[in-house]
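> only geometry, no sequence info:
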């Protein structure tokens, strides 16, 4: 959440810096492009402030509250981890028996393995379901927020692309124009060569 907001604040600052650049005063096309960029970056920043800032309320804070209000939740997580370790230990044991020579005792252990595994597997699955029931609403909220974010960014940058696109220009002409602009920017004293 903070990364999205930091990114949009930086993008707004960059577009404002570009707008105040003397090159924009000399070139109306460049001014139009940078103005369109500035509008898009402000839209992105507004969206982040209004929507992305809701993530702590819908995802992060509820998860913290679970831990403080329901201490038993931490125990449930530990029990799930223990069940997972038990399951993995038994599975590793079965794999070792499979690699051994198929003598009578080994075959007997392999035959018995599913009976040993079944209750451990069922115990783990029950504990895993319990964990998902607790966390699923917060995870869903987080995923929905990310989907909403990327849909909105797609719309903002799609609109920007349409504004900047010049149908009378070929891709090669656009590339040459962009390279010419980048050359001018590289020549500025504020640009550091790497």
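Alright, I've got the coordinates. Being a predicted model, the structure only gives us computed values, none of them experimental.
> When you work out contacts or count neighbours from here on, use the C-alpha atoms and nothing else.
OK.
> quick one: buried residues of stretch 98-113?
Across stretch 98-113, burial judged by 16 or more other C-alpha atoms under 10 Å covers 106, 110, 113.
> How about stretch 20-29?
Residues of stretch 20-29 classed as buried by neighbour count (16+ other C-alpha under 10 Å): residue 24.
> which residues are contacting it?
If you take C-alpha atoms under 8 Å, 6 or more residues apart in numbering as the criterion, stretch 20-29 is touched by 18, 30-31, 34.
> go again using 10 Å as the cut-off
15, 18-19, 30-35, 164, 181, 184-185 (C-alpha atoms under 10 Å, 6 or more residues apart in numbering).
> just the helices in the chain please.
2-19, 22-26, 28-50, 55, 61-69, 71-99, 104-164, 171-186 (DSSP state H).
> starting at the chain centroid, how far to the shortest one?
Taking C-alpha atoms, centre = their mean, to the nearest Å, the mean C-alpha location of helix 55 is offset from the chain mean by 13 Å.
> so who does the most centrally placed residue in the chain touch?
The centre of the chain sits closest to residue 146, judged by C-alpha atoms, centre = their mean, with a distance of 7.0 Å. For residue 146, the contact set (C-alpha under 10 Å, 6+ apart) comprises 1, 52, 55, 140, 152.
> Which members of the residues you listed are classed as buried?
The neighbour count (16+ other C-alpha under 10 Å) marks 52, 55, 152 as buried among the contacts of residue 146.
> Please produce TSV containing these, extended by distance to residue 136.
Listed next are those as TSV, based on distance: C-alpha to C-alpha, whole Å:
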residue	distance to residue 136
52	19
55	15
152	24
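> and of those residues, the nearest to residue 74?
Nearest to residue 74 among those, counting by C-alpha to C-alpha, is residue 55 at 22.7 Å.
> putting a second one here so we can go through both:
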């Protein structure tokens, strides 16, 4: 079973940290946007890591199933299984279980691709647009700084009629630029705060789908092996494994190992 997903190890999109604008914005407004930015960075990083972790998890599940199938295949090809009908039947049933688990693991991978990885990928892609919005704010801030520098130079020049006209024109431009920056900042703070608040409603169904897929996969695994063990016990005339405690089961195994070690062929 081959699992192929987009590599989530790329750098994060959100990297344009909001610069301060003390002469235009209130300190509290600057601080609030900085906090939002930090929280968004953490969320993007978490989203990226969740994709990476899920990819690893599905690869590990596939690897376990592949290894277990290899075990049953090797057992099936052993001479001992060909010599003993009961053992051969047990190994065949075990191999059948691993084949069914392969299909279950494939379904698990498919479901989590649609309900976990793809939603997280879409959510992670939003941060590209968020960073563009922060870049626009930086652009407006730089424009304001350039205009402020022009105004400062004109104020230092001789107050000729020409310079006074230029100064008034640049002051009006500076005022417009400041308003645009304040508006952009307020819009960012409002929109991104709402974005943060709504993240739970986005991730909740994704997490629910993950838990249900786990229940389906591990429930099916338990059902298959329980059926296999109960079927084996019924043939042997032994009590159900469900009625045997862990300590009793371990004692039974240890007893068999002691008898095996007592054989002359394994004595040291």
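All right, it came through fine. Please read these numbers as outputs of a predicted model, since none were measured by experiment.
> Quantify their similarity with the TM-score.
Overlay of the two chains. TM-score (TM-score structural alignment, normalised by the length of structure 1): 0.57; 134 aligned residues with a C-alpha RMSD of 3.4 Å.
> ok, the contacts of residue 146 of structure 1 vs residue 68 of structure 1, which is closest?
Distance to residue 68 of structure 1 across the contacts of residue 146 of structure 1 (C-alpha to C-alpha) is lowest for residue 55, with 19.1 Å.
> picking that back up, which two among the contacts of residue 146 of structure 1 are spaced furthest apart?
By the measure C-alpha to C-alpha, 140 and 152 form the most distant pair in the contacts of residue 146 of structure 1, at 18.1 Å.
> Quick check: the gap between the residue of structure 1 sitting at the aligned position of residue 229 of structure 2 and residue 154 of structure 1.
Using TM-score structural alignment, the partner of residue 229 of structure 2 in structure 1 is residue 161. Distance, residue 161 of structure 1 to residue 154 of structure 1, using C-alpha to C-alpha, to the nearest Å: 10 Å.
> Ok, residue 92 of structure 1 next?
In terms of C-alpha to C-alpha, residue 92 of structure 1 sits 47 Å off from residue 154 of structure 1.
> just residue 146 of structure 1 next, same as before
Counting by C-alpha to C-alpha, the gap between residue 146 of structure 1 and residue 154 of structure 1 amounts to 12 Å.
> Just give me the match in structure 2 for residue 83 of structure 1.
Per TM-score structural alignment, there is no equivalent position to residue 83 of structure 1 in structure 2.
> check contacts around residue 83 of structure 1.
Residues near residue 83 of structure 1 by C-alpha under 10 Å, 6+ apart: 77, 89, 120-128.
> repeat for residue 65 of structure 1
Applying C-alpha under 10 Å, 6+ apart, we find residue 65 of structure 1 in contact with residue 71.
> That one matches what in structure 2?
Match for residue 65 of structure 1 (TM-score structural alignment): residue 122.
> One more: residue 49 of structure 1?
Per TM-score structural alignment, the equivalent position to residue 49 of structure 1 in structure 2 is residue 106.
> Determine the number of other residues adjacent to its match.
Per other C-alpha atoms under 10 Å, the neighbour tally for residue 106 of structure 2 reads 18.
> My guess is it contacts residue 63. True?
No - Residue 106 of structure 2 lies out of contact with residue 63 (C-alpha atoms under 10 Å); the separation is 11.6 Å.
> Residue 81 of structure 1 contacts residue 125, doesn't it?
No - judged on C-alpha under 10 Å, residue 81 of structure 1 makes no contact with residue 125 at a distance of 11.4 Å.
> ok so, going back, what is the nearest of the buried residues of stretch 98-113 of structure 1 to residue 135 of structure 1?
Nearest to residue 135 of structure 1 among the buried residues of stretch 98-113 of structure 1: residue 113, at 32.8 Å, using C-alpha to C-alpha.
> now the closest one, nearest residue through space, not along the chain?
Nearest in space to residue 113 of structure 1, with sequence neighbours left out and distances taken as C-alpha to C-alpha, 6 or more residues apart in numbering, is residue 94 at 6.5 Å.
> quick one, what contacts that neighbour?
For residue 94 of structure 1, the contacting residues are 88, 106, 109-114, 117, by C-alpha under 10 Å, 6+ apart.
> Widest-spaced pair of those residues?
Maximum distance among these (C-alpha to C-alpha): 19.4 Å, for 88 and 106.
> so the nearest residue to residue 117 of structure 2 once chain neighbours are set aside is in which element?
Distance criterion C-alpha to C-alpha, 6+ apart; nearest residue to residue 117 of structure 2, sequence neighbours excluded, is residue 51 at 6.0 Å. Per DSSP states H and E, residue 51 of structure 2 falls inside helix 27-76.
> so what corresponds to residue 210 of structure 2 in structure 1?
Taking TM-score structural alignment, the alignment pairs residue 210 of structure 2 with residue 142 from structure 1.
> next one: stretch 227-237 of structure 2 to chain centre, how far?
Distance of stretch 227-237 of structure 2 from the chain centroid (C-alpha atoms, centre = their mean) equals 41 Å.
> contacting residues for the match of residue 229 of structure 2?
Listed by C-alpha under 10 Å, 6+ apart, the contact partners of residue 161 of structure 1 are 33, 36-37, 155.
> Quick one: which of these is the most crowded by neighbours?
Ranked by the number of neighbours (other C-alpha under 10 Å), the contacts of residue 161 of structure 1 place residue 37 first, at 25 neighbours.
> one step back: using TSV, please lay out the contacts of residue 94 of structure 1 together with distance to residue 45 of structure 1.
Below are these laid out as TSV (distance: C-alpha to C-alpha, whole Å):
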residue	distance to residue 45 of structure 1
88	47
106	65
109	63
110	61
111	62
112	62
113	58
114	56
117	53
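> Among those residues, which one lies nearest to residue 174 of structure 1?
residue 88 (58.0 Å).
> Now do the closest one against residue 81 of structure 1, distance only.
Relative to residue 81 of structure 1, residue 88 of structure 1 is positioned 11 Å away (C-alpha to C-alpha).
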